Structure formats: structure tokens, C-alpha cells
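**Student:** Turn this into a structure:
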Amino acid sequence: MSPAELDRTSRKPYPDTPSGIMRLPPSFKAAAAAARYFDPASREAQAESITVRIRWFGLCVGYLYVNLVERSTGRPELNGMLTLGAIYALLDTLASWKGKVLLKEYRIGISLMEALFIGLLCNFDLGVSSPFRFYYFLSVLVCAIRHSSRLTFATFGLHSLSYIMLGLYAAPQQESDIVTVILTLVFLGWAAWAIISLTGLLRSAGQKLVILNEELQSNQQLLERRIAVRSKELQESQAMLVQQEKQAAFGLLAAGIAHEVGNPLASISSIIQMLSRKNSDEYVKQRLDLVDGQLTRIQRTLRELTGFSRPTNQQQSTVDVHASINDALNIAKYYKRWKGKTIVSSYALNLPHIRTVYDQLVQVMLNLILNALDATNEGAAIEITTELIAETDSVPGRIGIHVRDEGHGIPKEAQEQIFQPYYTTKDHGTGLGLFVCRQLTRHALGGEITLVRSTHQGTEFFVTLPAVLDSGSETGSHSSIVHPAKSQVH
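**Tutor:** Prediction:
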């Protein structure tokens, strides 16, 4: 990851946080800055920038020394040499501004050129005692900053050779000149070693910091992924809690209605039965029996609604899949869009009972049936079929439940999002139906729910449940189905 990309990554807010709020660990900011410094391209550009400044500093000091200090000879030659150096420094500066390194492929050639350049400056000035000999130190420093230790040692060798040749050519006039040559070479060697050691230590520390930074980035990305997962789980848990609270409120409301309506209905039913026993008129008795039958039907409806809305039992039990489908259908028949629809159920032969949470399976089937009713128009059919999927070497046996409708279908662009909480294609939907179906199927029932197809001709959902026989359970179809695999039309 480049420093720029790292900066962008480090400035991304954590998932599910306001876009204007950003929390970055100080250690991550420091690591980002370190990555910018020790990135090879960035480090080379910074080294080149330092080199350019050192060169201009040396040239300015040289010009001041040549032109402000009184001298009898050598001024034109020295100014000419410094001007050549200024031209080279200018070209190096322009290349640095473009992010390039001048004569990058000829590094040893540059060291040789600098050794010759400094030797000539000393020769035109005071020989081995010339202050320009300190340029050797600057040259070694620049080389150590920009290049490897091997090239720096080579540069030191070239500069030592240049200075020795200068001493031999200039023929020292006094003993102090010999001492100057020796001390200069000693200090130049010591400076080269010290600079190489320090830059090597800096590079080593930089490499370690880059490795630590990569580990920090990896941990940061892992943390962000975990935060995203936990945030999604929290959102889903909140959605489930909202749905459970709504169901609990509906249960309390249904129980209250059942109590308020059930008591008068029971009284009315008792009065009608008493009148029926006392009245000998056959016509009146028939009419009273008809009224009593309708009252019984109302009471049964209330019992079904309150039974569905009672607090969910989380205990696993032996479950007949067909019974859960039939119970869901018995609740769905009171839905306002049930009218004019044909519900066809085709049950598999000898489907095994399974061990699961019965109420939650009913909830899943009811949601799918209600969605199918919403999607279809009058005269359309909804088909519910079950099957036993045989066990294979890699996949255990499963029970499959198909829910097909002849509705308008789900838009293609919405099909990947239908199981997300609060996502709906209905005008008055909550966006929790299919989300609750998937959550219950996966986490409570141990199965899976998928969208098989959805076109303008209809939609099909497929629910799979683990086909694990409960000890003591018997295989077979639901008791309301007289013959196994018989189709029912509701």
C-alpha cells in the first residue's frame, strides 16, 4: 500500500459512524507518517531534496569565501569552477522538482566528478590547506544519504585518492601541510564510517518500522472488518428485537380482544343453547343451531389468533413440518388479501419429523405465505410443496419446502437486498419479513432460505432444514392429510 493510499485508508470513518466523525489511533497516524518517510520512492525524493540544499549551501559559502577574502591569484578560476558547480546544482534542482534524480544511472561517475571538482578547487586555492577540502566531507555525507554504504565507501576512496594526488602535485611547502593531509584523511575516513553507520542504522530502523506498519495496517483492516461485522449483527439484532416487540404488543392486544369478545360470545352461546333446548319449533331450532355454529367459528378464530400471538416457545420439540405449514395457512386465511387466491399444498410421502423450534418454523412459513399473497392478484395460485433431499457424501439429508406464487416478481436490482433488514419493495412494508425468515431459518432452525427465481411470471423461495430424525418420532405426513402426498386446495 502506498503512502497516499494509506492516508486515504486511515481517514475512512469506521462503519456505521457519522461521516463527519473520525477516530484514528495515534499509533496509526504515526505509522502512516513513517510509511511515507520510509517508502523507497518517497525516501529517494526526500534524500534528493536534502542533497540539493547541501549543494547550494556549499556553493554559497564557496562564493562568499572566494570573493570576500583577499587573495592575489586564483579568483577567476575559482569563480569559474563554482559556476560550473552551480550549473550542475541547478540541473539537479530542476530534476528534483520533477521527482527525478539527475544522472541516476551514473552514481559512481558523479562521485568521480565531485572528487575531481573538489581537488581542482583546492588546487586553485591554497592546496591541501584550502578550506574547500571540507567539500569532501559534504560529498561523503550526500552520498551516504542518497546511496548504499558500498558506494559511500567507494566515494571515500575516490576523495582520498583525489586529496593524496593533490598533496603530491602541490608539493607541501612545510611540515604542517603533511600533518594537514594526514589529519584530513583520518577525519574523512572517520566521518565516512560514522555517517555510513548512522544511515545504516536509520535504514534498518526504517525497515523494521515498515514491517511493523504493515502489521498495524493488517490489524487495522481486520479491526475494521470486525467492526463492520459486529455493526451488521447489532443492526440485525435490533431489527429482530423490533419485530419481537411488535409481536409481543400484538399478542397483548389479541389477548385483550379475545378476553373482551370471548366472554360475551360465551354468554350468547349459552343463551342460544338454552333457547334451542326449550324451543320445540324445528325451524327456530335450525336457525339457533346455525347462529351457535357461527359463534363457535368466531371463538375458534379468536383461539387461533391468540395462540399464534402468544410468547414464542424457544424450546425445541419434535416437529411435523406439514403441521407447521397448515398452522401457518390457518393464520394466513384471515389476511385481507387471501380472498380469490388458490393455495395448493403438495406434501411429500413419509417426511420425517424433525427436532426444532415449532413456533419459529410457523413464523417463517407464515411470512413467506403472506408475501406470496401480497404479490399475487385474485385468481392466481400459490403452491407449497415439500420434499426429502437424499443424503450425499458431502451433504447430509435435508427437508426442502418450496413456496411458489404467480405474482409480479421481485425487481432484479432488488433481489440481492431482499434479506437485508428494513429493505422492502412494498408501499407499506416494514422490510423485516424476509430478514426475519433468514435469521430464524439460519440461527434457530439450522437451515437455509434462498430465492430460487423471480420473474414477471412469479417467485419461488426454497427453505431447507436438516433432516435429523428425533428419537421416538414417526415418519409420515401431517394428520390432516388423509393420504400421504395428497394435494390440498385451500
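**Student:** hey, let's count contacts and neighbours off CA atoms from now on
**Tutor:** OK.
**Student:** How far away from the center of its chain is stretch 131-141?
**Tutor:** 54 Å (Cα atoms, centre = their mean, to the nearest Å).
**Student:** Likewise for stretch 413-429?
**Tutor:** With Cα atoms, centre = their mean as the basis, stretch 413-429 stands 22 Å off its chain's centre.
**Student:** Quick one: end-to-end distance for that stretch.
**Tutor:** 18 Å (Cα to Cα, to the nearest Å).
**Student:** Not counting its own residues, what contacts that stretch?
**Tutor:** By Cα atoms under 8 Å, 6 or more residues apart in numbering, the list of residues contacting stretch 413-429 from outside reads Gln235, Glu236, Ala239, Ile410, Thr430, Gly431, Leu432, Leu434, Phe435, Arg438.
**Student:** how far away is the spatially most central residue of the chain from Lys232?
**Tutor:** Nearest residue to the geometric centre of the chain (Cα atoms, centre = their mean): Arg225, 4.5 Å. Using Cα to Cα, Arg225 is found at 11 Å from Lys232.
**Student:** circling back to that earlier point, what is the nearest of the contacts of stretch 413-429 to Ile164?
**Tutor:** Ile164 lies nearest to Gln235 out of those, by Cα to Cα, at 78.2 Å.
**Student:** so which strand or helix has the residue nearest to that closest one when sequence neighbours are not counted?
**Tutor:** Computed as Cα to Cα, 6 or more residues apart in numbering, the closest residue to Gln235 that is not its neighbour in sequence is Pro421, at 7.9 Å. Using DSSP states H and E, Pro421 falls within no helix or strand.
**Student:** Give me the neighbour count for Pro421.
**Tutor:** Pro421 has 21 neighbouring residues, counting by other Cα atoms under 10 Å.
**Student:** all strands in the protein, in order from the N-terminus.
**Tutor:** 317-319, 342-346, 354-356, 381-389, 398-405, 448-455, 458-466, 487-489 (DSSP state E).
**Student:** Any chance of JSON lines for those strands, columns distance to Arg43 and mean neighbour count?
**Tutor:** Below are those laid out as JSON lines (distance: least, Cα to Cα, whole Å; neighbours: other Cα atoms under 10 Å):
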{"stretch": "strand 317-319", "distance to Arg43": "68", "mean neighbour count": "17"}
{"stretch": "strand 342-346", "distance to Arg43": "73", "mean neighbour count": "19"}
{"stretch": "strand 354-356", "distance to Arg43": "63", "mean neighbour count": "22"}
{"stretch": "strand 381-389", "distance to Arg43": "63", "mean neighbour count": "20"}
{"stretch": "strand 398-405", "distance to Arg43": "61", "mean neighbour count": "22"}
{"stretch": "strand 448-455", "distance to Arg43": "53", "mean neighbour count": "16"}
{"stretch": "strand 458-466", "distance to Arg43": "58", "mean neighbour count": "21"}
{"stretch": "strand 487-489", "distance to Arg43": "77", "mean neighbour count": "14"}
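**Student:** next up, for comparison:
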Amino acid sequence: MNYMENKNTPNPWDLDAEAIVVKIRWFGVLIGYFLVNATDMSGDRRGLLNAILAIGVGYTLLDTYFSWKKKVFLADYPLFIAAMESLFIGLLCYYEEGLSSTFRYYYFLSILCCALRYSWIVTALCFTFHCISYTTLVFLLNDNSQSKLFISLTMIVMGWLAWASTSLTSLLRRTSSSLEVLNQELLKNQSELEARIAERSKQLQEAQAQVLQQEKMAAFGLLAAGIAHEVGNPLTSISSMVQILQKKELDDYTREKLDLMSGQLIRIRDTLREVMDFSRPANLERKKIKPLPVIEEAMNIAKYYKRTRGKVILLPVPQNLPTINGIHDQLVQVILNLILNAIDAAGTGGIIEVGIAVEGNTIIFQVSDNGPGVSKTDVEKLFLPFFTTKKHGTGLGLFVSQKIIEEHQGMIRYYQKPEGGSLFSATIPSNNFALSIEPTKVPHD
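**Tutor:** The predicted structure is shown next:
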């Protein structure tokens, strides 16, 4: 029975025990050489003992090499090793001083190594082999100088050492296993704690993004209201003056210019109204809305974007589009954000295509461009708060857009077009009955 649960990948206890066994072996070999060469004995006997010890050195070198490679030499054959060690020690005792040889202590070292390496069964068998080896010496040497008490005491000490070392190593193994289990639990708890911290950090970051978004839109609303007030009053006066002049008898040239001026004043007034509508607090009411007006309103606002240098095209719309349940203003803001991002990505001369598709019980809003697309390393970060590839971007547009679409029980996805460019798809169920949510304005990145 091998001590290793997995012979190919020893556990930490096995490797630590093997390191101790290697040190014990080197200690025994070096002490043996010292005893053989430091004591007075015949040259032939010294040479024979040195030769036997050389075999032990060779085995110890192999054991050391395998230990260095995080393996155990002859790990599958513990009984063979025990038998060979019994023979090795018996030969050393036989050619040195017999039953009283100092090498008999090698039996004790061998039992200790066996207990460290293997199970109690293997250790018991190792003890049995050593008793057989020592008993064989008794019969071969027929040494009457040693009493039966001495011989019996030697075997008793070997038996006691086998029991004591096995008990101690069993206790150490159980302690090591318990510590390993506790360590695994600690690592598991640490992993769970780190996951919770990461989740809380994500929630905090998202909350900060929402607060920043609301503050920006509140500031934008105040600015828009101020502009509308400061421009609206003079605009009303100018419009009144133009209307008074139009009622008088005028030549054709002057009337034409006044009509042109009146048209431009109406355009300015409409632009102010659109800015005020976009900046006003969103209507929380969920109701059935038509998809086409959502896109048309977003495109109408996008035409005032200062970076618009390409074409924004509305693709053919299917007939009899089903209605969707949602918040009109929020959906307009999402589509507007996608259009403005596409305008920035496409650049001068770019083409932005906006469309609506129906798939089963869902409405799909699509905005695509012919720009360079998004790099693979940035795709996974697109919807993270504060992530942006633009020099002056805030990194909130797509993050808040995703939140709005998810709150409408839908999803927003990015696709890389085969011919180049990006495609954003926002899918919303046509029978959406999501709960009302706090309105969230979508800033343009």
C-alpha cells in the first residue's frame, strides 16, 4: 500500500517527507563511511564494507535526484525497497562486528524512513523484514557472546520505534490534512470576499455614474432654460416686428426678404423648442408607443450635432409595426446616443444607417456606420461605466443606454460588420410590461 494518493503528483506532505528521508539517508551513509575508515580493521574487510556502502551512496543519489524533480524513487515498490534495505543492513552488520555492529542502528533509521514515506502496513512489513534479517544474522554468526536478552531487546526497540514513528507520522498526516482543508476554506472565503468586494465596487461605480449623469442633465436643463429665456424674448420681439412689416405695402424684393427672415425665425424657435424638450425631465409614464417616431425624433435632434459630417439614412421601415410599452423619452435618448456615436466613428463622408426590424414579438432598433469599428480588446469594455475611446468622452453613454434597455426588458448588443464598421442593436419586446423606473438621461460620449 503506497502512501501516495496520486503517484504522478505527490501532495505537499509526501514531498516534505521525501526531503527528510533523503537527509536521513545521507546522514547514514556519511556516518557509515566515517565508521569504516576511522576504526581499526583489516584492509579486505574495509574495502568490502566501502563497496557495500557505495551501493547505498548510489541509491541515495538516485533518491536525491528524484526528490529534486518533485518525485519519489521507486514509489510503486515500497516492499522491494524494505527488503533490499534489510539485506543491505544485514550485510554491513555481518562484515563489521556482527550482532553488536554499530550498523544495526541502520534498522532504526530504515524504519523511521519507512514510517515517514509509507502507510502503517508497509512500516509493519518493513519491521518484519528487519527482524528476519537480524534473526538470520543470529543463526549465521552463531555468536554466543551476545545474550538472548540483547537480541530480544534490539528487536523490541525496533518494534517500538515502528509503532511510535507510525503513530507520530499518522498524527502529522492528519494535522497536515486538516490544515490543508482549512487552507482551502480560507482560500474559498477569500475568493468569495474578493468577489463581493468587486460586486460592491461595481455597484458603487454604477451608482456614481448615475449620479454624475443626473447632475450633468440637470446642469444641461438649467443651461437650456437660460438660453431659451435669453434668446426667446428678443426672438419674440424680432418676430413681432417682422409680422408688422409684412402687413404693410411693400415691394416684392422686400417682402421676399421678410418672408425668408420669418422662416428663419420659425426655424430658430423650433430649434429652441427641441432643445427644451430634450432637456426637460423625462416623462415616467409607460404607455404604448410607436417605434418609428422614436427614431424620427432622435434623427431630428442629431441633425444639430456640430460634428455631423456624413449622411444619416433611415432605412425602409416595415409596414404595420407593432407598438411597444415603454418610456418614449428614454428610448429617444438611447437611439440618439447610438446615432451620435456612429457619427463620431464614421467621420467625414461617413454613412450612418438607422433602421427598425421585427423579429417574432420583438422590435429591433439598429444603428450602423462604416467607420473602423471597435478593437477586440475594447469590445468587452464598451458598456462599462467611464470607459471611452474618445478624447473628450465621459464613458457614460453606452453604460446608461444599456441600463435603460435592460429596464425595458430588452438587451443591447454590439456587432462587428464583415465589411467593416459597427452595428448596435437594441431589442425590446413588443409586449413589454416592465415597472416604471427613475428616468435617466443619456449623455453623448
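**Student:** ok, the residue nearest to Gln235 of structure 1 to Ser139 of structure 1 distance?
**Tutor:** 67 Å.
**Student:** which residues in the stretch 151-300 of structure 1 form helices?
**Tutor:** For the stretch 151-300 of structure 1, the helices defined by DSSP state H, counting those that start in this stretch cover 175-278, 282-309.
**Student:** what packs against the last one?
**Tutor:** Other elements packing on helix 282-309 of structure 1 under the criterion 3 or more Cα pairs under 8 Å, 6 or more residues apart in numbering; DSSP states H and E are helix 175-278, helix 321-332.
**Student:** Now that helix: buried residues?
**Tutor:** 285, 288-289, 291-292, 295, 299, 301-303, 305-306, 308-309 (16 or more other Cα atoms under 10 Å).
**Student:** ok now that helix, how far from the chain's centre?
**Tutor:** Put simply, helix 282-309 of structure 1 sits 57 Å off its chain's centre (Cα atoms, centre = their mean).
**Student:** what's the answer for the first one, then?
**Tutor:** Taking Cα atoms, centre = their mean, one finds the center of helix 175-278 of structure 1 at 10 Å from the center of the full chain.
**Student:** angle of it against helix 282-309?
**Tutor:** Between helix 175-278 of structure 1 and helix 282-309, the angle comes out at 160 degrees (axes from the mean of the first three to the mean of the last three Cα atoms, to 10 degrees).
**Student:** tell me what helix 175-278 of structure 1 is packed against?
**Tutor:** Partner elements for helix 175-278 of structure 1 (3+ Cα pairs under 8 Å, 6+ apart): helix 26-38, helix 135-146, helix 149-170, helix 282-309.
**Student:** quick one, the third one and helix 175-278 angle?
**Tutor:** I take that to be helix 149-170 of structure 1. Going by the same axes, to 10 degrees, helix 149-170 of structure 1 makes 160 degrees with helix 175-278.
**Student:** And the second one, by the same measure?
**Tutor:** Relative orientation of helix 135-146 of structure 1 versus helix 175-278 (the same axes, to 10 degrees): 20 degrees.
**Student:** Output the residue interval of structure 2 matched by helix 135-146 of structure 1.
**Tutor:** Per TM-score structural alignment, the counterpart of helix 135-146 of structure 1 in structure 2 is residues 106-117.
**Student:** Relative to structure 1, what is the average displacement of the matching stretch?
**Tutor:** Here the mean offset of stretch 106-117 of structure 2 against structure 1 after fitting is 1.4 Å, by mean Cα distance after the TM-score superposition for structure 1.
**Student:** Quick check: the aligned residue for Thr386 of structure 1 in structure 2?
**Tutor:** Under the alignment (TM-score structural alignment), Thr386 of structure 1 maps onto Ile356 of structure 2.
**Student:** Okay, its match and Glu296 of structure 2: tell me how far apart.
**Tutor:** For Ile356 of structure 2, the distance to Glu296 of structure 2 - Cα to Cα - is 11 Å.
**Student:** again, but for Pro372 of structure 2
**Tutor:** From Pro372 of structure 2 to Glu296 of structure 2 the distance is 26 Å (Cα to Cα).
**Student:** for Phe66 of structure 2, same thing?
**Tutor:** 76 Å.
**Student:** and if you look at Leu331 of structure 2?
**Tutor:** 12 Å.
**Student:** Compare the two and say which is more crowded by neighbours.
**Tutor:** The residue with more neighbours, out of Leu331 of structure 2 and Glu296 and counting by other Cα under 10 Å, is Leu331; that gives 23 against 16.
**Student:** What's the more buried one aligned with over in structure 1?
**Tutor:** In structure 1, Leu331 of structure 2 lands on Leu361 (TM-score structural alignment).
**Student:** what's the neighbour count on the nearest residue to its match once chain neighbours are set aside?
**Tutor:** The spatially closest residue to Leu361 of structure 1, leaving aside those adjacent along the chain, is Ser324, at 6.6 Å (Cα to Cα, 6+ apart). Other residues near Ser324 of structure 1 come to 21 when the count uses other Cα under 10 Å.
**Student:** was I right about Ser324 of structure 1 contacting Thr356?
**Tutor:** No - using Cα atoms under 8 Å, Ser324 of structure 1 makes no contact with Thr356, being 11.2 Å away.
**Student:** For Pro318 of structure 2, grab the count of nearby residues.
**Tutor:** 12.
**Student:** Next, the contact list for it, please.
**Tutor:** Ile356, Ala357, Val358.
**Student:** change it to 10 Å
**Tutor:** Pro318 of structure 2 makes contact with Leu292, Gly355, Ile356, Ala357, Val358, according to Cα atoms under 10 Å, 6 or more residues apart in numbering.
**Student:** same question, Lys336 of structure 1
**Tutor:** When contacts are counted by Cα under 10 Å, 6+ apart, Lys336 of structure 1 touches Leu373, Asp374.
**Student:** re earlier: right, and the strands of structure 1 - which one's nearest Arg150 of structure 1?
**Tutor:** strand 448-455 (64.7 Å).
**Student:** now the angle between strand 458-466 and that closest one, please.
**Tutor:** 160 degrees.
**Student:** Please report how far the residue in structure 1 sticking out farthest from the centre lies from Met274 of structure 1.
**Tutor:** Farthest-out residue of structure 1 from its mean C-alpha position, per Cα atoms, centre = their mean: Ser280, at 79.4 Å. Separation of Ser280 of structure 1 from Met274 of structure 1 (Cα to Cα): 12 Å.
**Student:** and what of Leu288 of structure 1?
**Tutor:** In this view, Leu288 of structure 1 and Met274 of structure 1 are 10 Å apart by Cα to Cα.
**Student:** Ala224 of structure 2 - how many residues pack around it?
**Tutor:** Neighbours of Ala224 of structure 2 (other Cα under 10 Å): 20.
**Student:** The one 5 residues further on too?
**Tutor:** The criterion is other Cα under 10 Å. On that basis, His229 of structure 2 has 13 neighbouring residues.
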